[in-house]
Structure formats: structure tokens, C-alpha cells
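> Sequence first, then the predicted structure, then my questions.
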Amino acid sequence: MIHVVGGGLAGSEAAYQIAQAGYDVTIHEMRPYVMTGVHRTDKMAELVCSNSLKSVDLKNASGLLKKELRDLGSFVLDVAYRHAIPGGKALVVDRESFSDEITSILKSHPRIKIVREEITKIPDNDIWIIATGPATSDRLYEWILSTFGGGAYFFDAVAPVIDANTIDMSKIFFGNRYDDGKDYINCPMNKEEYLRFHEALVKAEVLPVEEFDKKLLFSRCQPIEEIAKSGVDAMRYGPLRPVGLGNFYAVVQLRRDNYAGTLFNIVGFQTRLKWPEQDRVFRMIPGLENAKIVRYGVMHANVYIEPYRLTDEFFRAKGRNIFFAGQITGVEGYVESIATGLYVGRNVVRMIEGRELEKFPINTMIGALIDYVTKTPKLQPMYANFGILRRNS
């Protein structure tokens, strides 16, 4: 029997790949009986942070990764494209309908069984894939650490989502960076507005997070207030950069969150501000003076293992029939998680069939990413980028 622990992006992909190859697989998902600090539903492949799967441009590493996954028959990515909504050069999805279809397909598959329970330790029998993501339950993560050692974590955050009906459309404009698209809401700021906003943001009250002072922050998901504290112009060279949008001092962008266009999330505004402070400070943004936040930003700890110490190059625990997939392996990003799920799912099938396990070439984006996270001591989470891509030696 094959078991997948966790019904996120990686777990869904791995389970589907195995089932499509003709083998029975059980997905163990603890939600809704045990919820995490960031999930809101019990659906498979719920997108808890952004609803963007990043660029589709083949000149971008994320676009190349998507191309490779589609060529390999990624189930989750195919569903994502079916639920794409306007997002410029990014693959942006309606998170609700996306998760709904993933859940429906997995529930109706004749070889997939979904069991709602928390797995706190892995037995010695059968084949197991741990794809519990960065929000792995405390008890399972404690078992992993006590059994294998080598765990680590970093802090991540979620951006708030705004009710579109509460945005003052007279103060904003629609547009994309560098092209003629109209996919994003843009809230322009002059210098005075920006400086007032910056001062309020750096002085706002934040929720205390244990050990946050250790600065274990992933560079792409830093809270907006931490970016602001690093320098008065830091936001203008980061998420509020006006480049490609016109002659403005700073611009706050909002990205559509659903098909209907009734919800928009504030791009780059991951935060740990207290909820009343989010209302007060973010309403200083032109056009958001009366904005209603329907989903507040939150911060959480993301856990991961160190594959260099724990697994082989196939994410298989040394000496055990236990595989790891998804962000718990140290990859960062939605599509990167899908890639590891596909990689592990295909190799579990090969192992069952007595075939040699498949290693992807290191001159592919998937192969380079897996090579990097499995062979790097003291790993920091890594996303697809051309810096890790290298030629075969």
C-alpha cells in the first residue's frame, strides 16, 4: 500500500501520478479535524498565501519550470491553467475553483482514497510519502526530528485580501508593468503620501512571534513592515516600485484573487501587523481609505528538513521506504512543490515496478532544483532560478 501524508500541491500531484500508473494510494489529510494557522478549508491543494504561480515567460526560470512540468504531464499544473485569471505574465488562478477541481478529481479517482486524520508517526510497513508542507503538524514534525534529526524553519507571511467593492476606483488605475494589459489595480502615491505611509508602517504594532528576532526570513516573503524598516526607500525599490507603471513616486498593486473580480490581494504586502493596525495603516493607501479586508495578513513558521542529511537524491529517507515531497524538502514556491510531488510520485512507481529510479538531468530546471536542495549542506529554502542551472559535466 502507498500512503501520502498531506493533500497539498505536492501530495495531490504525487498521489495522482501513482494512481494514474495503476496503483492504489491513500491520502491522509488532517484537515478539517486539525487545522493549521494558515489554512481556511479542508480542500486539497488549497493556496494559502498568494494565488500567483509566478511567471509563464520562458525567459524566466519559473516559466521554464512550468514548461517542463507540463511536458511531463503535471496534473496539478494542468488544473491551474484551466482556472487562470488575468495576471499579466504570471499564472494567477482563482484559488477557490482551482482547489475545488483538484479535490473533486482526487475524490472521484477509483484508485485514490482520502482519509481525514492526523498522522503523528510513520509505521515501518508500506511506502509513505510525507508531503505535509511548511505547516506540518507539530506532532509529526517532532517525530521526524526524533527519528531523523536535521530540521529547520523560517518565517513566512500572508498578504491581506480586499473586497473590491470597497476600493475607491476614482483614485486608482488599471495596468500591468511594461505592457498594455489592464490586469492589476494600481494605487499611486506621491512623495508626501509615501513618507506618511512609511512612518505609520514602521511604527505600527505587530503580533509577537516567538524567536522572530532571529531574523529567519525568506527573502521573497519578508513582511512589508520589515522591508520598510530596512530603509525609507526600500519599498520603492521593492513591491511599491513604480517602474513600468508611469511617472509616480510609488505604486501599490492589487492582484485579482478570483474569477469574479470581487476580491483583490495587495501584492507584496505579507505582514504580521495586528489586525486593527492593518485596517488603520493600509487605509492610508490612496483608493483604500474605506477598504474592507476580508482576509487579514498573518505570519507563520515554515518548517523543512535538510535533505543533504536525511535523504538520498530521490528524497527517499536513508534506510527507509519513506519519501518527502513539497516545501518540507526545502524547495520554496507553489510550482517547485508540484515539481517535487511529480518527481517523487514517478519514482515511487518505478520502485514498485523494480525499475531504476529516475534522476532528472541537472541542465533542466527541475533537475537543477532537486540537485541543489538534496546536495547543499545547511540548506536555505530555494526556488527555481537560473543561478542553480548548470551544464552536465
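Received the coordinates, thanks.
> hey, let's count contacts and neighbours off CA atoms from now on
OK.
> Run through the residues that contact the closest residue to Leu91 other than its chain neighbours.
In space, and not counting its chain neighbours, Leu91 is closest to Leu53: 5.2 Å by CA to CA, 6 or more residues apart in numbering. Listed by CA atoms under 8 Å, 6 or more residues apart in numbering, the contact partners of Leu53 are 90-93, 333-335.
> Serialize those to TSV and add fields for distance to Val303 and secondary structure.
Converted to TSV, the contacts of Leu53 look like this (distance: CA to CA, whole Å; DSSP: H, G, I helix; E, B strand; the rest coil):
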residue	distance to Val303	secondary structure
Ala90	27	strand
Leu91	26	strand
Val92	25	strand
Val93	25	strand
Gly333	14	coil
Tyr334	15	helix
Val335	18	helix
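> biggest separation within these, which pair?
Val93 and Gly333 (14.7 Å; CA to CA).
> Show me which of those two is the more surrounded one.
Val93 (27 against 20; other CA atoms under 10 Å).
> between the contacts of Leu53, which has the most around it?
In these, the most neighbours by other CA under 10 Å go to Val93, 27 neighbours.
> Pretty sure it sits against Ala80.
Yes - in this structure, Val93 is within contact of Ala80 by CA atoms under 8 Å, at 6.3 Å.
> ok now do the spatially closest residue to Asp168 that is not a sequence neighbour, which residues does it touch?
Spatial nearest neighbour of Asp168, chain neighbours left out: Gly287 (4.5 Å); criterion: CA to CA, 6+ apart. Neighbouring residues of Gly287 by CA under 8 Å, 6+ apart: 167-172, 187.
> repeat for Met189
Contacts of Met189 (CA under 8 Å, 6+ apart): 248-252, 285-286.
> Give me the subset of these lying in strands.
Of the positions in the contacts of Met189, 250-252 sit in strands, assigned by DSSP state E.
> for those, which one is nearest Glu225?
Nearest member of the ones in strands among the contacts of Met189 to Glu225, counting by CA to CA, is Val252, at 14.1 Å.
> Just give me the neighbour total for the closest residue to Gln253 other than its chain neighbours.
Distance criterion CA to CA, 6+ apart; nearest residue to Gln253, sequence neighbours excluded, is Asn186 at 4.6 Å. Neighbour count for Asn186, taken as other CA under 10 Å: 26.
> Which residue ranges of the stretch 201-350 of the chain form helices?
224-229, 275-282, 307-310, 334-352 (DSSP state H, counting those that start in this stretch).
> and the ones you listed, which is most packed in?
Of the helices of the stretch 201-350 of the chain, the one with the most neighbours on average (mean count of other CA atoms under 10 Å) is helix 334-352, at a mean of 25.
> Next, the residues that contact that one from outside, please.
9-18, 21, 53, 62, 65-66, 69, 74, 76-77, 131, 314-315, 323-327, 331, 356-358, 366, 370, 383-384.
> Got another one to weigh against that:
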Amino acid sequence: MQYDVHIIGGGLAGSEAAWQLARRGLRVRLSEMRGAGDMTPAHQTAQLAELVCSNSFRSDDDVSNAVGLLHHEMRQLDSLVMAAAAKARVPAGSALAVDREVFSAEVEAALAALANLTIVRERIDVLPQAGLTIVATGPLTAEALAQSIGAATGADSLAFFDAIAPIVYRDSINMDVAWMASRWDKGAEASLAMGGDGRDYINCPMTREQYLAFREGLLAGDKTEFKQWEANTPYFDGCMPIEVMAERGEETLRFGPMKPVGLDNPHWATPEHPNGRWPYAVVQLRQDNKLGTLWNMVGFQTKLKHAEQVRLFRTIPGLENAEFARLGGLHRNTFLNSPTLLDRQLRLKSAPHVRFAGQITGCEGYVESSAVGLLAGLMTACELTGRSWENPPRTTALGALLAHITGDAEADSYQPMNVNFGLFPPLHEVKKKQRKAAYTDRAKEDLAQWKAVNPALVSNG
């Protein structure tokens, strides 16, 4: 089939871009190297839109959380990723978490059903010299294509490490020690609405002595050695390996992934404290699949060697006999210095027939990657049909994220960024406690107006 646009990369961003284009009647070729004999260090399957790190799309609260607002905006624009996530959702309090296999299968089935979309299992080694192209190869772009991109940009890509959290089999967790609860019972109403019981996390308690011993084990544990090409690559704070957090101070973990507040341990109940007492530290696990058989260790990204992970994590109360469906890992992410290299429509300034989308642009997170893919698809659709394109207002989550990538950020210090209200035009006149709601109200109103005056946003599907 002849095609109007070539998308390279079948991850979240590439899949979302392909959906937006094909739903508008445009012919799309989607190239994905997994399934053609190639694999990345982090992927385990050839499925499109495979989730390689957490199974969480983070908070689904669209009133007080910027990523929840981004969920809302993507749903308003017919996002395939958000639709698939709804079908694959598993209980996780106020967060949007999914069954990984169900999610990927939903994305792939939806794309395969589009007659004007061709999915080709092939590795692309050279950046196309002509024809509209979207590069969405993510942070693990194959070496040959990365070199071709480097030649076209005339600049070295930046890089950082992204670590993967372990997954535990539910029936190997000792519930005589651990217990089910959400912090402060937050998200209980949303959990109940989707079949949960309002207690969506498994919590493993630690005394002070146990916590300090565990931290010492992290510091002393046998860790993966860096390869020469990985030397001096910084970590992204949003996905910091747990042992690196441990190095930052005795209390760092207790103010991070092992925070105990809002979690009363019923196993420690006494007449004086019938609801239990707060442990000194807590390890939380979140449901990873719809069956509830797999649970991931929240915030426990790690570069510990596998044998060391098994030994050390089984010292956590409740995980004494833990069996692991997947152990943690570490991979390097690369991304462009987008504020310098890309224009306001994600086009490569030196080769404007090429757009970039997803994590390779320097956004961080599943939702952000998908959102940039959505925008790249809409921009390309307008270009192909001769319609004008206007970027979403910077007061919206989509607009704020896009502005950060394409010019608002300092090019000399550009780093991966999750969407957050700090990227939005400020509302200093609003009281601090009311500011998040004000950002959200403004964003929803401005997005609705933007949609109303941009008929090109309406899908033909």
C-alpha cells in the first residue's frame, strides 16, 4: 500500500500518532523493529505499546493533578491509549493502572482493524530523506537509526538511566504480616466504582531497626556495572533507583517510596491503638494485572543484580517467601535537545519533513509520551490535508507540555519532564490552596474553546 506518512516506532507515541492519522482517512505505514528479529534491552515482547516499566499511568484525578488533567484532555481528543487503558484498568486507588498484556493487546487490535494502516515489522536504520515521517522510537532507539538522527541534528543526544521495578506473585506475599490499604484511604470511591474495595495497595511494614538494616543492604548490595558507553549518564529523578535514593541520606526513602504516613497497620493493633500504629517505613505493592496475581513494588526501580534483589527483598516483612515474576533492571534513555532542534510543531528544523514524538523528545512518562504522539499525529494530519494548525493553549496540559519541549525550557539544561502545574502560565492572584483547581478549570475551558474553533480535530472514524 502506498502511504501518506511513515511512522517509525510502535510504542505508545507511535501507536497514538498512527491512530490519530488513520482515523482521519490518511494512509499510514507503521514500522516496528520488535517482531522482525530485533529487541531492546527493556522490552520483553513484540507487542505494540508494551509497557516496560510501571503499569501505572499515575493519578487519574483531573482536578488537582496535572497528569490527571492530561488524561482528561487526551480523552477529549479520542486518544487510543486512554481508551485502551480504560479497558485494561485494574484497581489502584485514585491512580490509573492497567493489566499490561490486556492494554497492549487492545492497542494492537484497534490499529490492526484500520484498513488504511499497515503495520510492518522492520528495522529502519536511516532517517528518511523525503516524505512525511514521525520518529517515535523512544529512549531505546536502535544504534544505526540513532546515528542517522545524530548526523541530521548535528548534536549529541542527551541521555539518562531509567530503572524497572520488580513484580511479585500475589500468592507468595505473607498477608499475616502485610495488609491491604490505600494511604489515608485516598481514592477509595474511585476504586469501589471500578470493582476494587478501596484498599488497593499491599503494605509491608518495617520497624526502625528493620528499615536501617534494609537501607544498609541497599548500600552494600552487588549492583550492575555500567558499560563504558553509560559512564557519567545522569539519573532522572522521577525514576531514581532505590539504592541511589538510599545513598542520599538515612531518611530519603522514608520521605519517598517507603513513606509510612497514612498507613495504620492493623496487625499492630493494641487496646490503646485499636486501628494499629504507623510503621517506621512501608513498602507498597500495586496490582499489575486484572487477575490480581501480579503486584509491582512501587518505587523500587533498581540496578541491583538479580540474585541480590531476591536476597534483599525477601528481608522485607511480608515478602519472606516472595516469588518474582520479574526482577528489576536498568536501561539507558536517550533524547533530543528538543528546544534547540525542533520547531513549535515538533519538526526537525534541519529536515522539516521529519517530526519527533514521545520520549525521544525529552518528555517523561507513559502519558506524556502518548500525548506528544497524539499531537504529532494531529499536526501531521493538518499538514497532509492542507488545514491550518494552531497549537493548544499553553494554559492546557497539552499546550504546557508542548511548550516545554519546543522552546520554553532552557536548552543548555534541558532534562526529561513529567507534566506538572509548574509548566502552566502562573495564577499568582489565586490563593495557593485553590490554585490547582483554578489551573484545571482554566485548562478545561480553554481546551473546549480550542476544539470548537479547530474542526480538523474531529476524527472521521
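Yes, it's here. In this text, all values refer to a predicted model and were calculated from it rather than measured experimentally.
> Quantify their similarity with the TM-score.
After superposition, the two chains reach a TM-score of 0.97 (TM-score structural alignment, normalised by the length of structure 1), with 392 aligned residues with a CA RMSD of 1.3 Å.
> quick one: the helices in the stretch 101-250 of structure 2?
Going by DSSP H, counting those that start in this stretch, the stretch 101-250 of structure 2 shows helices at 143-153, 188-193, 208-220, 242-247.
> Pipe these into TSV and attach distance to Arg435 of structure 2 per row.
TSV is the format used below for the helices of the stretch 101-250 of structure 2 (distance: least, CA to CA, whole Å):
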stretch	distance to Arg435 of structure 2
helix 143-153	39
helix 188-193	23
helix 208-220	37
helix 242-247	30
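> okay, these, which one's buried deepest?
When these are compared using mean count of other CA under 10 Å, helix 242-247 is most buried, at a mean of 19.
> residue range for that one in structure 1?
Aligned by TM-score structural alignment, helix 242-247 of structure 2 corresponds to residues 224-229 of structure 1.
> ok, now stretch 125-140 of structure 2?
Against structure 1, stretch 125-140 of structure 2 falls on residues 120-135 (TM-score structural alignment).
> List of residues touching the matching stretch?
For stretch 120-135 of structure 1, the external contacting residues (CA under 8 Å, 6+ apart) are 1-8, 10-11, 36-38, 137, 139-141, 143-144, 301-304, 320-328, 341.
> Could you tell me which of those residues are located in strands?
Checking the contacts of stretch 120-135 of structure 1 against DSSP E, those in strands are 2-5, 301-304, 322-324.
> circling back to that earlier point, which one in structure 2 is aligned with the residue nearest to Leu91 of structure 1?
Per TM-score structural alignment, Leu53 of structure 1 is aligned with Phe57.
> can you tell me the helix or strand for its match?
Using DSSP states H and E, Phe57 of structure 2 falls within strand 56-59.
> Please pull up the helix or strand immediately following that strand.
According to DSSP H and E, the helix or strand after strand 56-59 of structure 2 is helix 66-76.
> Could you pull out the buried residues of the match of stretch 125-140 of structure 2?
120, 122, 127-135 (16 or more other CA atoms under 10 Å).
> Can you tell me which of these is nearest Gly231 of structure 1?
Nearest to Gly231 of structure 1 among the buried residues of stretch 120-135 of structure 1, with distances taken as CA to CA, is Pro134, at 29.5 Å.
> ok, so what distance separates the closest one from Gly151 of structure 1?
Distance of Pro134 of structure 1 to Gly151 of structure 1, computed by CA to CA, to the nearest Å: 11 Å.
> thinking again about what came up before, trace the residue nearest to Asp168 of structure 1 over to structure 2, please.
Taking TM-score structural alignment for the superposition, Gly287 of structure 1 sits opposite Gly318 in structure 2.
> Over to Leu201 of structure 1?
Leu201 of structure 1 maps onto Leu218 in structure 2, by TM-score structural alignment.
> tell me the contacts of the closest residue to its match other than its chain neighbours?
In space, and not counting its chain neighbours, Leu218 of structure 2 is closest to Glu243: 5.2 Å by CA to CA, 6+ apart. Listed by CA under 8 Å, 6+ apart, the contact set of Glu243 of structure 2 reads 215, 218-219, 302-304.
> Please identify which pair of these lies farthest apart.
Across the contacts of Glu243 of structure 2, no pair lies farther apart than Arg215 and Lys303, at 14.6 Å, counting by CA to CA.
> Checking my notes, Tyr372 of structure 1 in a helix, right?
Yes - if the criterion is DSSP: H, G, I helix; E, B strand; the rest coil, then Tyr372 of structure 1 is within a helix.
> How much space separates it from Glu313 of structure 1?
10 Å.
> Which of the two has more residues huddled nearby?
Neighbour tally, Tyr372 of structure 1 and Glu313, criterion other CA under 10 Å: the higher count belongs to Tyr372, 21 against 17.
> Now do the contacts for the corresponding residue of structure 2 for that one.
Counting by TM-score structural alignment, Tyr372 of structure 1 corresponds to His404 in structure 2. Counting by CA under 8 Å, 6+ apart, His404 of structure 2 touches 339, 423.
> From Ala204 of structure 1, how far out is the closest residue to Pro377 of structure 1 other than its chain neighbours?
Closest residue to Pro377 of structure 1 apart from its sequence neighbours, by CA to CA, 6+ apart: Tyr308 at 5.9 Å. From Tyr308 of structure 1 across to Ala204 of structure 1, the span is 40 Å (CA to CA).
> Looking for the alignment partner of Pro276 of structure 1 in structure 2.
In structure 2, Pro276 of structure 1 lands on Ala307 (TM-score structural alignment).
> quick one: Gly6 of structure 1 and Val34 touch, right?
No - Gly6 of structure 1 is beyond contact range of Val34, at 11.9 Å (criterion: CA under 8 Å).
> In terms of neighbours, single out the busier of the two.
Neighbour count, other CA under 10 Å: between Gly6 of structure 1 and Val34, Gly6 has more, with 29 against 12.
> leaving aside the residues next to it on the chain, what's closest to the equivalent of that one over in structure 2?
Under the alignment by TM-score structural alignment, Gly6 of structure 1 pairs with Gly9 in structure 2. Nearest non-adjacent residue to Gly9 of structure 2, counting by CA to CA, 6+ apart: Thr137, 4.4 Å away.
> Please pull up the equivalent of Thr153 of structure 2 in structure 1.
Thr153 of structure 2 maps onto Phe148 in structure 1, by TM-score structural alignment.
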